[in-house]
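>>> next comes the sequence, and after it the predicted model I'd like to discuss.
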Amino acid sequence: MLDRKRAERVRELWKSASAAPWDGREVWFHGDVAVGNLLVRDGALAAVIDFGTTGVGDPACDLAIAWTVFEPGSRTVFLETLDADPSTVARASGWALWKTLAGYADDVDDGVDVRPDVAFALDQLLSDPALGGAGSVAGEGAGHRPEACR
């Protein structure tokens, strides 16, 4: 389970993400940009697959990989390359937090250790200085990037 410090940090992140404004301009989004849906050839992105959750709405949902896949330096480059404004970054962190906590809850409910990719994403979210984090607050196994990203 999350200790008190990490639980409070989760609440802070959620409040910030939930309060972040959106101009309401709807765009097409993929909805499940994740390691398993990204095909890489010769070290470069070759295709994005699985459009089962495609929709129209807030584009921030497709930026969750900034914390579920990328380490700090790569995350900065990713978000800067996309020219993501602070509000979009905050909302994207909320999408990443939602996805991460769903995996965390599944693992806790199943009585198993939190998966390394879930622990990685949670640590990235809670420790990201751009989101008000102050360095690592790693808990149950600091986790690691998903295998496909190494």
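Right, received. Where do you want to start? Numbers count the residues shown, from 1 in each chain.
>>> only C-alpha atoms for contact and neighbour calcs from this point on.
Fine.
>>> separation between the residue lying farthest from the centre of the chain and Leu79?
The outermost residue of the chain, judged against the average C-alpha position, is Asp42 (25.0 Å), by CA atoms, centre = their mean. Here Asp42 is placed at a distance of 23 Å from Leu79 (CA to CA, to the nearest Å).
>>> ok, structure two:
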Amino acid sequence: MSVVVDENLVRRLIAQQFPRWAGQAIARWPSGGTVNAIFRLGEDMVVRLPLTNSGAKDVALEQEWLPRIAPQLPTPIPEVLGAGAPADGYPWPWSVYRWLPGENPLPETLGSPVPLAEDLAEFVLAMRRVPPVPAPALAHRGGPLATLDAETRSAIESLRAIPEENVDCDAVLALWEEALRIPAWGEAPVWLHADLMPGNLLVDGGRLSAVIDFGCMGVGDPACDLFPAWNLSPADARGVFREAVDVDDATWRRGRGRTLSQALIALPYYRTTNEAMAGNARHVIRAVLDEAD
């Protein structure tokens, strides 16, 4: 289904469903994400509208669970101010959130990578401590690594056909196969954000100021929340993060395998359409290969 999501649509939806905010300025917010359209609403709010049916499922998840877990986390997360309904030709539920200030971090411009790694570890540990019952279903990527095998191998073969990306496909395949041999998580599942990409993190003054986009959250293998070790942290900060999150070697290596898988799948898919996602995928592949040397 093709839906035009623009300022005019948002203005109509707000006027119909939240008339108290009808006079607020509306402006599209640039985002490297691929699932939602983002609009500033006045100075203190943001509107997120799914662009796909799969993204629409995340709306109900966030509306139900964000208010429950927010008091248990050390870092601000989105606060739902309004739950919008399908209307005016727009087919999915949507949300109004309180605006969270900050900027997405970039690996090459981190001002305080070690303190940021400590902040991220504190958030990951707090998510793990959220009581697992009640909880939503298995997180996206929360199951065994083997569930990612076919898609990861297919992505590696796609990269073999793109020599200009200069990916050592034999080396990443060997690392992926090594990850598949690691014992699966055998303990009770834990709460996960499950998508701790730079685009879902906000920093202010070099420190973590907020974590956003919980559409992949659920329970599962704690390795799923180790993404920042490779998609953001330089080697020294990575060591700080590893010590702080206190995972065993098998979980750490599963986390590295998951992060590598995500990057290998993202690179051929986004390389010509989303430079932020493709650039981070290249960074992850380099970081994982460097660590494995």
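Perfect, I can see it now. Computed from a prediction, not measured in an experiment: that's the story for all the values here.
>>> could you pull out the helices for structure 2?
Assigned by DSSP state H, the helices in structure 2 fall at 7-17, 53-69, 113-129, 149-160, 169-180, 228-231, 235-245, 249-270, 275-292.
>>> could you say which of those helices is packed most deeply?
Mean neighbour count, computed with mean count of other CA atoms under 10 Å, is highest for helix 228-231 among the helices of structure 2, reaching a mean of 26.
>>> where's whichever residue in structure 2 pairs up with Ala96 of structure 1 relative to Trp185 of structure 2, distance?
Correspondence of Ala96 of structure 1 to structure 2, assessed by TM-score structural alignment: Thr259. Here the distance between Thr259 of structure 2 and Trp185 of structure 2 works out to 16 Å (CA to CA).
>>> you'd agree Pro21 of structure 1 is up against Val89?
No: with contact defined as CA atoms under 8 Å, Pro21 of structure 1 and Val89 do not form a contacting pair (10.7 Å).
>>> spatially speaking, which residue is in the middle of structure 1?
Computing the C-alpha centroid of structure 1 and ranking residues by CA atoms, centre = their mean puts Ala96 first, at 3.0 Å.
>>> for the match of Ala96 of structure 1, give me its contacts.
By CA atoms under 8 Å, 6 or more residues apart in numbering, the contact set of Thr259 of structure 2 is 226-227, 230-231, 284.
>>> residue in structure 2 paired with Val77 of structure 1?
So Val77 of structure 1 corresponds to Val240, using TM-score structural alignment.
>>> now do the same contact list for that match.
Taking CA under 8 Å, 6+ apart as the definition, contacts of Val240 of structure 2 comprise 114, 117-118.
>>> let me have these in JSON lines, extended by distance to Val288 of structure 2.
As requested, these are arranged in JSON lines below (distance: CA to CA, whole Å):
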{"residue": "Val114", "distance to Val288 of structure 2": "19"}
{"residue": "Ala117", "distance to Val288 of structure 2": "17"}
{"residue": "Glu118", "distance to Val288 of structure 2": "20"}
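>>> and the residues you listed, which is closest to Leu267 of structure 2?
Distances from Leu267 of structure 2 to these, taken as CA to CA, are shortest for Ala117 (24.7 Å).
>>> nearest residue to that closest one other than its sequence neighbours?
In space, and not counting its chain neighbours, Ala117 of structure 2 is closest to Phe241: 5.2 Å by CA to CA, 6 or more residues apart in numbering.
>>> cool, Asp119 of structure 2 as well?
What sits nearest to Asp119 of structure 2 in space, not counting adjacent residues and going by CA to CA, 6+ apart, is Leu208, at 6.0 Å.
>>> please apply the same query to Pro113 of structure 2.
Using CA to CA, 6+ apart and skipping residues adjacent in sequence, the residue nearest Pro113 of structure 2 is Ala237, 5.8 Å away.
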